[in-house]
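Asks: Fold the following, please.
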Amino acid sequence: MRKIFLGFAVLILAAVVVQFYLAAVGAFDSAPNDEAFDAHAILGTAILLLAVVATIVAAAGKVGGRLIGMTAGIAGLVLLQSLIRVLADALNDSGDTSSTAGTLVFGLHALNGLAILGLSGRVLAEARRPAASQQPPVAA
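Replies: Predicted structure coming up:
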């Protein structure tokens, strides 16, 4: 079960890296914002699903409470991404223009994305470590 969890950790980190690429593509696309960021939004939902399933696999595989919590934290941060976007949109003026407040709040979307990237990397690093019962004993 630990190897399955490791596979999920790899998938999550890879998806987050691709997510940054899709955000950059959307930012420089000539299509309207809703269309330009469609792939970014879809992958965000997939990352949330991956994180939830990985948390369940981590709990079933008894990988440790800290690692289970960090994996659940990824799902929480991804949910926060959606909340930041909704809040920024609510603060924007009507139409396709952005208010200063909406722009400042939306800047948190990028910072939260970096937090997701960092936590995903940490989860992968922890998942790659052997379980405490598999580590060789230390000679005195």
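Asks: hey, let's count contacts and neighbours off CA atoms from now on
Replies: OK.
Asks: If you count contacts, what does the top helix by length along the chain end up packed against?
Replies: When secondary structure is assigned using DSSP state H, the longest helix within the chain turns out to be helix 100-128. Here helix 100-128 touches helix 2-27, helix 65-91, going by 3 or more Cα pairs under 8 Å, 6 or more residues apart in numbering; DSSP states H and E.
Asks: buried sites along the first one?
Replies: For helix 2-27, the buried set under the neighbour-count rule, 16 or more other Cα atoms under 10 Å, comprises 2, 5-6, 8-13, 15-16, 19-20, 22-23, 26.
Asks: So which bits of the longest helix of the chain are buried?
Replies: Along helix 100-128, these residues count as buried under the neighbour rule (16+ other Cα under 10 Å): 101-102, 105-106, 108-109, 112-113, 116-117, 119-124, 126-128.
Asks: the inter-axis angle of that helix versus helix 2-27?
Replies: Taking axes from the mean of the first three to the mean of the last three Cα atoms, to 10 degrees, one finds helix 100-128 and helix 2-27 inclined to each other by 150 degrees.
Asks: To check against the first, give me the structure of this:
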Amino acid sequence: MLKFLRIWMGVLLALIVVQFFLAGYGAVGTGALADNYAMHRMTGTLISVFALLGLVFAALARSGGKLVGMAAIILGLVLLQPVIAMISIEGTMAGQIIFGFHVVNAVAIPHVVVGVMTAAGKAKAAKDSGDSKGGVTDTPEPVPAG
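Replies: This next block holds a predicted model:
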């Protein structure tokens, strides 16, 4: 399940890259603003579904609370995106500042996704090696003399 979770998060990461492209495409489109961002909004909905299922898959992987917590952070950040877009008031300085957080939040999301992929990979490697602590031991490694 951990390998599947890593693949799932990889697909989510690819969708996020597409989302960045669509945001740029919408910003310089020649049509109506709502039409320019239609694909961006649709992809955002798809990303929300992938993030929710990623949280479910992280829980099913039974690899600890850290992985589930990170997947929950992804879902929270993704769900925050449309909220930020809705509460920003178009044409005002305050609205522009608030909407700036839409971009900052969008930059944070792929970093957490990569964190989940990395944590899942480490958990899988530890599980495959029979290490129940994920590679973390209580006793230090002996230092060779000389």
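Asks: returning to what we had before: need the helices and strands packed on helix 100-128 of the first structure in a markdown table (columns: distance to S133 of the first structure).
Replies: Shown next, in a markdown table, are these (distance: least, Cα to Cα, whole Å):
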| stretch | distance to S133 of the first structure |
| --- | --- |
| helix 2-27 | 13 |
| helix 65-91 | 15 |
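Asks: Now for the residue nearest the centre of the first structure: which residues touch it?
Replies: In the first structure, the residue lying closest to the centroid (Cα atoms, centre = their mean) is I116, at 4.3 Å. I116 of the first structure sits next to 16, 74, 77-78 when contact means Cα atoms under 8 Å, 6 or more residues apart in numbering.
Asks: neighbours around the nearest residue to L22 of the first structure once chain neighbours are set aside, how many?
Replies: The spatial neighbour of L22 of the first structure that comes closest, neighbours along the chain excluded (Cα to Cα, 6 or more residues apart in numbering), is H40 at 5.4 Å. By the measure other Cα atoms under 10 Å, the count of residues near H40 of the first structure is 20.
Asks: same question, the one 3 residues further on
Replies: Per other Cα under 10 Å, the neighbour tally for L43 of the first structure reads 17.
Asks: For it, give its distance to T103 of the first structure.
Replies: As judged by Cα to Cα, to the nearest Å, L43 of the first structure and T103 of the first structure stand 23 Å apart.
Asks: do K62 of the first structure as well
Replies: When distances are taken as Cα to Cα, K62 of the first structure and T103 of the first structure turn out to be 42 Å apart.
Asks: before we move on, what about P32 of the first structure?
Replies: As judged by Cα to Cα, P32 of the first structure and T103 of the first structure stand 17 Å apart.
Asks: now A39 of the first structure
Replies: Plainly put, A39 of the first structure is 21 Å away from T103 of the first structure if you go by Cα to Cα.
Asks: re earlier: what range does the longest helix of the first structure cover in the second structure?
Replies: Aligned using TM-score structural alignment, helix 100-128 of the first structure spans residues 93-121 in the second structure.
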